[in-house]
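J.: The sequence isn't on hand, but the structure is:
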């Protein structure tokens, strides 16, 4: 079996779309997805699962109905299932999302930013 490291920098160079998660690995039923973020995403929630945001480069603000969390490179936050949130990036942010296979990026809100599922890079 060949052992290959996953290099985030190389993977981020393979796509330019914003808010469109790309799968880089799976572990059990979980997917590791890279995302480039800029501007505002949509308000949404994931009723069936928690969601993990790990900022690799830049910063990301996650808005909640009554508060927000500011994440910078090297920080992560777990959003509990069912919690409505809206990610916002004032400048381009590179992040990893970890969530179960099959989760739609816009959760309960579909629209222009709903990404095609299961795109591997």
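T.: Noted; the coordinates are in hand. Because the structure is predicted, anything quoted here is derived from the model rather than measured.

J.: all contacts plus neighbour counts: C-alpha atoms, from now on.
T.: OK.

J.: hmm, who's touching whichever strand or helix holds residue 61?
T.: Following DSSP states H and E, one finds residue 61 within strand 59-63. Here strand 59-63 makes contact (C-alpha atoms under 8 Å, 6 or more residues apart in numbering) with 68-73, 85-93.

J.: from those, which ones fall inside strands?
T.: Among these, DSSP state E puts 68-72, 86-93 in strands.

J.: The helix or strand harbouring residue 97 - contacts with which helices or strands?
T.: Here residue 97, judged by DSSP H and E, is contained in strand 86-100. Judged by 3 or more C-alpha pairs under 8 Å, 6 or more residues apart in numbering; DSSP states H and E, the packing partners of strand 86-100 are strand 30-40, strand 51-57, strand 59-63.

J.: by how many degrees do the longest one and strand 51-57 diverge?
T.: Regarding strand 30-40 and strand 51-57, their directions subtend 60 degrees when assessed with axes from the mean of the first three to the mean of the last three C-alpha atoms, to 10 degrees.

J.: Buried residues in strand 30-40, which are they?
T.: 31-38 (16 or more other C-alpha atoms under 10 Å).

J.: relative to strand 86-100, how tilted is it?
T.: Using the same axes, to 10 degrees: strand 30-40 against strand 86-100 is 170 degrees.

J.: and if you look at the last one?
T.: Here strand 59-63 points in a direction 100 degrees away from that of strand 86-100 (the same axes, to 10 degrees).

J.: Next, the angle from strand 59-63 to strand 68-72.
T.: Going by the same axes, to 10 degrees, strand 59-63 makes 170 degrees with strand 68-72.

J.: Take this one as well and set it beside the first:
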């Protein structure tokens, strides 16, 4: 049965940064939310595109050929294979992501920030 999801409520349910939570599934993709603080690791995804929608705060998507800054209400789609590094600007940033369910947050890289078993908030 479909249900309504309040984004403010979803973000209030956790405090840690760079640890995505799953809000729901859309076919073979997932809707995820995460809090960003500071800069993440440079990485890429061989086969998966990713969409980042800034819900609150500001973020920079670091790209090897030039950074793109985003404000609340703006989004960016990073195509598969493109090396990138998300970064919160001026404190904390709340981000909604839409990506294939197979997407690992650190892409082809493994680090202490790699998250395999994501918590579901739905």
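T.: Yep, it's here. Please read all numbers here as calculations on a predicted model, not as lab measurements.

J.: Got a TM-score for the two of them?
T.: Once superposed, the chains reach a TM-score of 0.94 (TM-score structural alignment, normalised by the length of structure 1), with 120 aligned residues with a C-alpha RMSD of 1.0 Å.

J.: hang on, the earlier thing: return the set of buried residues in the strand holding residue 97 of structure 1.
T.: For strand 86-100 of structure 1, by 16+ other C-alpha under 10 Å, it's 86-89, 92-100.

J.: sorry, back to before: closest to residue 120 of structure 1 among the ones in strands among the contacts of strand 59-63 of structure 1?
T.: residue 93 (19.7 Å; C-alpha to C-alpha).

J.: In contact with that closest one, which residues?
T.: By C-alpha under 8 Å, 6+ apart, the residues touching residue 93 of structure 1 are 36-38, 55-60.

J.: Likewise for residue 68 of structure 1?
T.: Residue 68 of structure 1 neighbours (C-alpha under 8 Å, 6+ apart): 61-62.

J.: ok, it to residue 53 of structure 1 distance?
T.: For residue 68 of structure 1, the distance to residue 53 of structure 1 (C-alpha to C-alpha, to the nearest Å) stands at 14 Å.

J.: related to what we said a few turns ago, farthest pair within the contacts of residue 93 of structure 1?
T.: Most distant of the contacts of residue 93 of structure 1, by C-alpha to C-alpha, are 38 and 56, 14.0 Å apart.

J.: Show me what residue 99 of structure 1 aligns to in structure 2.
T.: In structure 2, the residue matched to residue 99 of structure 1 (TM-score structural alignment) is residue 99.

J.: Excluding chain neighbours, what is closest to its match?
T.: residue 50 (4.9 Å; C-alpha to C-alpha, 6 or more residues apart in numbering).

J.: hang on, the earlier thing: Throw the buried residues of strand 86-100 of structure 1 into TSV and include distance to residue 115 of structure 1, thanks.
T.: TSV is the format used below for these (distance: C-alpha to C-alpha, whole Å):
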residue	distance to residue 115 of structure 1
86	16
87	15
88	17
89	18
92	18
93	17
94	16
95	16
96	15
97	14
98	16
99	15
100	15
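
J.: Go through the residues you listed and name the one nearest residue 14 of structure 1.
T.: When the buried residues of strand 86-100 of structure 1 are compared against residue 14 of structure 1 (criterion: C-alpha to C-alpha), the nearest one is residue 94, at 12.9 Å.

J.: give the contact list for the closest one.
T.: Contacts of residue 94 of structure 1 by C-alpha under 8 Å, 6+ apart are 12, 34-37, 55-58.

J.: same deal with residue 22 of structure 2?
T.: Going by C-alpha under 8 Å, 6+ apart, residue 22 of structure 2 touches 30-33, 118-122.

J.: List which of those residues are still in contact in structure 1.
T.: Comparing these with structure 1 on both residues aligned by TM-score structural alignment, their matches' C-alpha atoms under 8 Å, the contacts found in both are 30-33, 118-121.

J.: okay, those in a markdown table with distance to residue 76 of structure 2 next?
T.: Formatted as a markdown table, those follow (distance: C-alpha to C-alpha, whole Å):
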| residue | distance to residue 76 of structure 2 |
| --- | --- |
| 30 | 16 |
| 31 | 15 |
| 32 | 15 |
| 33 | 15 |
| 118 | 22 |
| 119 | 24 |
| 120 | 24 |
| 121 | 23 |
